[in-house]
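A.B. asks: A predicted structure for the sequence below; I have some questions about it.
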Amino acid sequence: MSEFAGMEELLQDFLLESSELLSDVDNKLVELEKRPNDKALLNDIFRGFHTIKGGAGFLNAAPMVTLCHRTENLFDKLRNGELPLNPGLMDTILDATGQVREMFGRMGQGLMPASAPQALLSALDNALAGGAAAPVAPTAAPTAPAVTTPTPAPAPAAATSGAQDPDWQQLYGAVTGQTPPAAPAPAAQAVQVAQAVAITQPVPPSPAQPAAQRSAPAKQAAASAPAPVENTIRIDTHRLDQVLNLSGEIGLTKNRLTTLRTEILQGNAEAHTLRSLDEAISQLDLLVGDLQNAVMKTRMQPIGRLFQKYPRLARDLARQLGKEVELVITGEETELDKTMIEDLNDPLVHLVRNAVDHGVEPTEERIAAGKEAQSQVLLSAEQVGDHIVISITDDGRGMSAEALRRKAIEKGLIDAETANSLDEKQSLQLIFLPGFSTKDQISSVSGRGVGMDVVRTNIQKLNGRIDINSIPGEGTRISISLPLTLAILPVLVVRVCNQPFAVPLAMVREIIPIEQASMQEVSGKPTIVVRDEILPLRTLSGLLGWEPTQKPSFGVLMQSAEKSFILAVDSFVGRDDVVIKPLENIRPRGVAGATLSGDGAVVLVLDMEDLLKPQEANAQASRSLELLAL
């Protein structure tokens, strides 16, 4: 039973607001360490902590009130100039804020927080008395949450021939995650699969677990009970008003359609009535599109709420490693779907930690190389089209492609022949291999070769892409490109081998007719010149590993991450906004999911980045795609 019976709503409001306040306090404490004489900043910190103490007092959380009061006394002495701010004192203060966060976790489970460790209270009292401040224990860098890489699902049985009917029962199970019913006729099976795709909803991702804390009792408590799931979201009232207004407009249009329907059923099918019906349907189409966009905006949250967790993480890790690092954040107002923000926590924790641990050199090494003693790690976000790009850039030692290839060979991850075939960009991607690490010795921070593998896995789950650029001696930039939302995807529906496919509209520049006279061969590969630009021609049937049924009639000019090309297709259906349904237990290469067309047909949504990988890699997946083709 909850120890806050009767105050559950107040408790949830307190935890939501105070968690944000505490994150803001942590960030400002990191800033205060750089500007110890900034009285306005110290006053902001004081006010934030005082608000947390007031809320804890209202909930009768005496242990938290006691800890906050002692910490406030330190802030007061700093504000009055009675104590100098030094790294040891800051460690003690951050230990106190970390303990408050642990108390939040216990309160989230409906339990009264335990008293702060006596060692921490003694350290605060000692600092207040003017003694030498020191952290309660050697400062440990915050550790990334444990993440389990999903086990790949067994590969589906391959069809024995391209002409064989798809394995409908297997597809039904893959889409629904259920045991298929007794085998009906093929037409009925197709209907079942279409219905299954229509009703299958994505499982909402669980929020990221909080970073491991320093206190042993808190760790044990966290292990015994799961972290509470945050199921609330803050929405601007202006956006809700927009949804309400659109709902009212749709209601009026619905009434108009009902009236027209009655007139038509009564035999009034004159031209004027049919024209009014067409106008009402067009109006409804526009309103539904606007409502869809307005509802999606209610899910959008500024990514700064996630970024604010990292300045302290970088500061604590740098202190542990004896480095001077400043984390600079830009673009925190950029908005992203809330569920994606939650799933981004683990990858960004790993990337920030890697930048501080692997990317940044020790102070002596930086000075010897003619660099500033303090390194700068830049965490930025910006919206580019219908994608958001998150970048982590450091000015550290950078990475050598040759060194990465050599390390991968030493660890037995690739052979020498494969290593020699890799270009510089492919060599940088080696850091994502499971078990790859540039560290020879395992530490509490890194060395096991797990972190970057987890990063890539989680980004791929979000239909994102991760790229690396690095210059030895100058630094490394890791960029993550993500769709703004996973719920709705604008696509262009094309047709090849009598099968419809959807490609992301964000990659489409234009559609052109393909004429044999306009095709040329360069180095034995077909190309087409478009406005003085020579572009390679790739057939969709070839990327899928299928035998073409006709010569392609149209080309879709596509813009990939680093190159442009023309995708040859038989025909195209048109533009659409689709809701992607995941394929449970089966995900062939090159397929992001499935959706339904207006006529009820199942359309596979293609992952073009995956399809553009070397042809031999896709050959193994062609049979799996045949199984999914309807």
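C.D. replies: In hand now; what should we look at? Residues are numbered from 1 along each chain as shown.

A.B. asks: Going by C-alpha atoms from here, please, whenever you check contacts or count neighbours.
C.D. replies: Will do.

A.B. asks: Break down the stretch 251-400 of the chain into its strands, ranges please.
C.D. replies: Remark: strands assigned in the stretch 251-400 of the chain by DSSP state E, counting those that start in this stretch are 300-302, 325-330, 335-337, 375-384, 387-394.

A.B. asks: how close does the closest residue to Q441 other than its chain neighbours get to D125?
C.D. replies: Among residues not flanking Q441 along the chain, G447 sits closest, at 6.1 Å (Cα to Cα, 6 or more residues apart in numbering). The spacing between G447 and D125, counted by Cα to Cα, to the nearest Å, is 38 Å.

A.B. asks: What strand or helix carries Q460?
C.D. replies: Assigned by DSSP states H and E, Q460 belongs to helix 451-461.

A.B. asks: List the contacts of L567.
C.D. replies: The neighbours of L567, taking Cα atoms under 8 Å, 6 or more residues apart in numbering as the test, are 537-540, 555-558.

A.B. asks: before we move on, back to that, could I get the strands of the stretch 251-400 of the chain in JSON lines, plus columns for mean neighbour count?
C.D. replies: Conversion of these to JSON lines gives the following (neighbours: other Cα atoms under 10 Å):
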{"stretch": "strand 300-302", "mean neighbour count": "19"}
{"stretch": "strand 325-330", "mean neighbour count": "18"}
{"stretch": "strand 335-337", "mean neighbour count": "20"}
{"stretch": "strand 375-384", "mean neighbour count": "20"}
{"stretch": "strand 387-394", "mean neighbour count": "22"}
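
A.B. asks: Redo the ones you listed as CSV? Include distance to V494.
C.D. replies: Rendered in CSV, the data for the strands of the stretch 251-400 of the chain read as follows (distance: least, Cα to Cα, whole Å):
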stretch, distance to V494
strand 300-302, 30
strand 325-330, 39
strand 335-337, 28
strand 375-384, 25
strand 387-394, 22
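
A.B. asks: okay, now the one to match up with it:
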Amino acid sequence: MDELLHQFILEARELVQAAIDNLLALEVEPDNSGRLDSVFRAVHTLKGSTGLFDLTPLHTVLHAAEDSLGRVRSGAANLDTSQIDAISAGLEWFDRCVDDLDAHGAVDPQRLQQASALEQALVGGAGHADEPEASDAAEWALSLAAQVGGSATVALRYRPHPECFFSGDDPLELIASIPQLTHLAVKHRDPWSTIDMFDPFRSNLHFEALSAAPIGDVEAIFRLVPDQVEILSLRRASEQPVELAPTEARADTARSLRVDPARIDTLLDLVGELITTKNSMSALGETAIALPGGAELARSIAAALKDLDRVSGALYGGVLQTRMVPLAQAFNRLPRMVRDLSRRLGKPTHLQIDGDTIEADKTIVDELFEPLLHLVRNAMDHGIEPAAERLTANKSAAARIELRVVREGDTISVSLSDDGRGIDPAIIRSTAMRKGLISTERAESLSDRNTFDLLFTPGFSTAAKVSDLSGRGVGLDAVRTDIARLGGTVGLDSRLGQGTIATLRLPISFAMTQLLVVSVCGERYGVPMQDVVETVRIRPEAITSIRANRAFVLRDHTVPLLALSDLLGLAKAPPAEEMIVLVLELVDQRVGIIIDEINERIETISRPPGGLLKGMLGMAGTTVLGSGEVLLVLDVAELVG
């Protein structure tokens, strides 16, 4: 992809999100001029950026949105709900166009055809009737064009910031870049100082210019200094000029650096190889001890290994920190969705988010949105009652959804709660029995918490009718699958009439993995330590046959028993007098896995399976042992399932 287009895509997504966030805030605080200015700046910058590419429909929609916001800023119109809806729709459409550019290098032609309707919606609510034919703010441009004459279509007034040179700006180069320049006037901003007080590092210039080029071409040149320039289309004298409030200081931007995530992943792989090499040095120490007089050499190797362990650990931690991003990146689309659903369903709902500044691995943050999307939809569609029903139950007409994040050591707890009608466990049990998922005896023995777990069964749904939001039996099972893939868990709790809370527990990062290396049929495999509850030894007589299956009793609980050799399709080992069993916690039950031997516990970086192993059932990844041997890491839950 072209580097300029790649940079545009990155900036566009950030600006769209910032604009929509501020629009939603303006719906609550319509008089917040700071928010309004921020939206205007974002839209104006986006519009200027599209001028760098052949994206005329995108430029047209953004221009209409900018016009609408400009009228509000000048006081010629009020920002009402219909305008917010129209501007938000235009920005979301623009966001999808950017997704097309990122995925295919071009915008879907069918999507481009929607530009006309979006522009019409923005113009339709603009309130032109209250607008004068030519605003006072535009008089300078109209006066300049009248004095100079000619075929100019764009008027420009550029006041470089006095410290612009320290920001890397070159005002003369920008002015010289204006295409089809028909007039240029250079003035001083402030009276010139004396020679002995003159500061050559401060700009004191003021430019006025006319151009016959399209306005988008001119705006593209000044897109990085929107707070220092006013640009006006002379062909549309009735519109407001671009008059931007000063932007916030760009010190934070100057200190930040965008890095391709693939480069960080490559660096992480190299750190993994360093850790593998470090692990192999332990064997050198053992070899040295066996040599005549090798004790001193072994001590030297141990000291060097200790230093290497410290440095590699610090390096790993530093690289891992570069992958940490705030959870806000997973949450930032939820307010839009709640707002749209509350209108669509007729259920006024307020979303409160706490703890979104907590950071987690980028992969976890990127994958978290979809599970949250399912949970929010379920809360809005099933959990929250209509306003009339809430008032009857002595609740406020507006419902409340709270998304809260808490860091607990190396894990995060993400809870999504609502104050809706709650879940009736009796209905879940009866539905499960009707669908043949559980027996009557099993239903009677289930606690409420275990009953709520039935909602995660694939295909299970208590919805009375199917809608485009829910009722198809797809949702909560997908949530559990997605969270489990990230190394986390999800649970539900509910109180009838009071609401429901879904709790997701996830690792902060999962690049470094603790593995238990086990042997079966002469082969070694890695089992994630997070799945292992305990290890036990059992004798053959302790095993009970249940039809074609086996089980054993562990502290008054029956645990299904499987052999890892059978799961992997390996040759069966001869029966032993005592069997080693890994007791694993898989989803919602414990399972015993028979192995031949436990070798060691290691901490390493595992990689996703590739090549022939990609897509192979039960393979979670690979890692390299200190000996150089490649170790397959098992996904035991997938093998058992």
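C.D. replies: Done, it's in. Here the structure is a predicted model, which is why all the values come from computation and not from measurement.

A.B. asks: and the helix holding Q460 of structure 1, which stretch of structure 2?
C.D. replies: Under TM-score structural alignment, the counterpart of helix 451-461 of structure 1 in structure 2 spans residues 475-485.

A.B. asks: And the contacts of that stretch?
C.D. replies: By Cα under 8 Å, 6+ apart, the list of residues contacting stretch 475-485 of structure 2 reads 367-368, 370-372, 374-375, 455-459, 489-490, 504, 506, 587.

A.B. asks: Can you tell me what A77 of structure 2 aligns to in structure 1?
C.D. replies: Aligned partner of A77 of structure 2 by TM-score structural alignment: L83.

A.B. asks: how close does the alignment partner in structure 2 of A294 of structure 1 sit to A145 of structure 2?
C.D. replies: Mapped onto structure 2 by TM-score structural alignment, A294 of structure 1 lines up with G318. G318 of structure 2 sits 58 Å away from A145 of structure 2, going by Cα to Cα.

A.B. asks: quick one: contacts for whichever residue in structure 2 pairs up with M107 of structure 1?
C.D. replies: Matched across to structure 2, M107 of structure 1 falls on L101, judged by TM-score structural alignment. Residues near L101 of structure 2 by Cα under 8 Å, 6+ apart: 9, 107.

A.B. asks: List the buried residues in the helix or strand L101 of structure 2 falls within.
C.D. replies: Per DSSP H and E, L101 of structure 2 falls inside helix 81-104. Residues of helix 81-104 of structure 2 classed as buried: 83-95, 97-99, 101-102 (neighbour count, 16 or more other Cα atoms under 10 Å).

A.B. asks: Could you list the buried residues of the helix or strand that comes right after it?
C.D. replies: For helix 81-104 of structure 2, the succeeding helix or strand toward the C-terminus, using DSSP H and E, is helix 109-112. Judged by neighbour count (16+ other Cα under 10 Å), helix 109-112 of structure 2 contains these buried residues: L112.

A.B. asks: so how far is Q7 of structure 2 from the match of M107 of structure 1?
C.D. replies: Taking Cα to Cα, one finds L101 of structure 2 at 12 Å from Q7 of structure 2.

A.B. asks: Run the chain-centre distance for the helix holding Q460 of structure 1.
C.D. replies: Distance of helix 451-461 of structure 1 from the chain centroid (Cα atoms, centre = their mean, to the nearest Å) equals 10 Å.

A.B. asks: how close does whatever helix or strand comes next after that helix sit to structure 2?
C.D. replies: Counting by DSSP H and E, the next helix or strand C-terminal to helix 451-461 of structure 1 is strand 465-471. Its aligned residues in structure 2 lie a mean 1.0 Å from strand 465-471 of structure 1 after superposition (mean Cα distance after the TM-score superposition for structure 1).

A.B. asks: Tell me what angle strand 465-471 of structure 1 forms with helix 451-461.
C.D. replies: 140 degrees (axes from the mean of the first three to the mean of the last three Cα atoms, to 10 degrees).

A.B. asks: got the angle between strand 465-471 of structure 1 and strand 387-394?
C.D. replies: Using the same axes, to 10 degrees: strand 465-471 of structure 1 against strand 387-394 is 30 degrees.

A.B. asks: How far off centre is strand 465-471 of structure 1?
C.D. replies: For strand 465-471 of structure 1, the distance to the chain centre is 17 Å (Cα atoms, centre = their mean).

A.B. asks: Name the next helix or strand following that strand along the chain.
C.D. replies: With DSSP H and E, the next secondary element past strand 465-471 of structure 1 is strand 475-483.

A.B. asks: what's the mean distance for that following strand versus structure 2?
C.D. replies: With mean Cα distance after the TM-score superposition for structure 1, strand 475-483 of structure 1 averages 1.6 Å from its match.

A.B. asks: residue range for that strand in structure 2?
C.D. replies: Under the criterion TM-score structural alignment, strand 475-483 of structure 1 matches residues 499-507.

A.B. asks: since we're on the equivalent of L428 of structure 1 over in structure 2, how many residues are nearby?
C.D. replies: Aligning on TM-score structural alignment places L428 of structure 1 opposite F452 in structure 2. When neighbours are counted by other Cα atoms under 10 Å, F452 of structure 2 registers 20.

A.B. asks: State the helix or strand in which P500 of structure 1 lies.
C.D. replies: Using DSSP H and E, P500 of structure 1 falls in strand 499-504.

A.B. asks: name the helices or strands packed onto that strand?
C.D. replies: Where contact means 3 or more Cα pairs under 8 Å, 6 or more residues apart in numbering; DSSP states H and E, strand 499-504 of structure 1 is packed against strand 489-496, strand 602-606.

A.B. asks: cutoff 10 Å now
C.D. replies: strand 489-496, strand 554-559, strand 571-578, strand 591-596, strand 602-606, helix 608-611 (3 or more Cα pairs under 10 Å, 6 or more residues apart in numbering; DSSP states H and E).

A.B. asks: Pick the most buried one from the ones you listed.
C.D. replies: Among those, strand 602-606 has the highest mean neighbour count (mean count of other Cα atoms under 10 Å), at a mean of 24.

A.B. asks: Structure 1: matching residues for stretch 348-368 of structure 2?
C.D. replies: Against structure 1, stretch 348-368 of structure 2 falls on residues 324-344 (TM-score structural alignment).

A.B. asks: likewise stretch 389-399 of structure 2?
C.D. replies: Under TM-score structural alignment, the match for stretch 389-399 of structure 2 is residues 365-375.

A.B. asks: Which residues does the matching stretch contact?
C.D. replies: For stretch 365-375 of structure 1, contacts defined as Cα atoms under 10 Å, 6 or more residues apart in numbering pick out 323-327, 356, 359-364, 394-397, 473-474.
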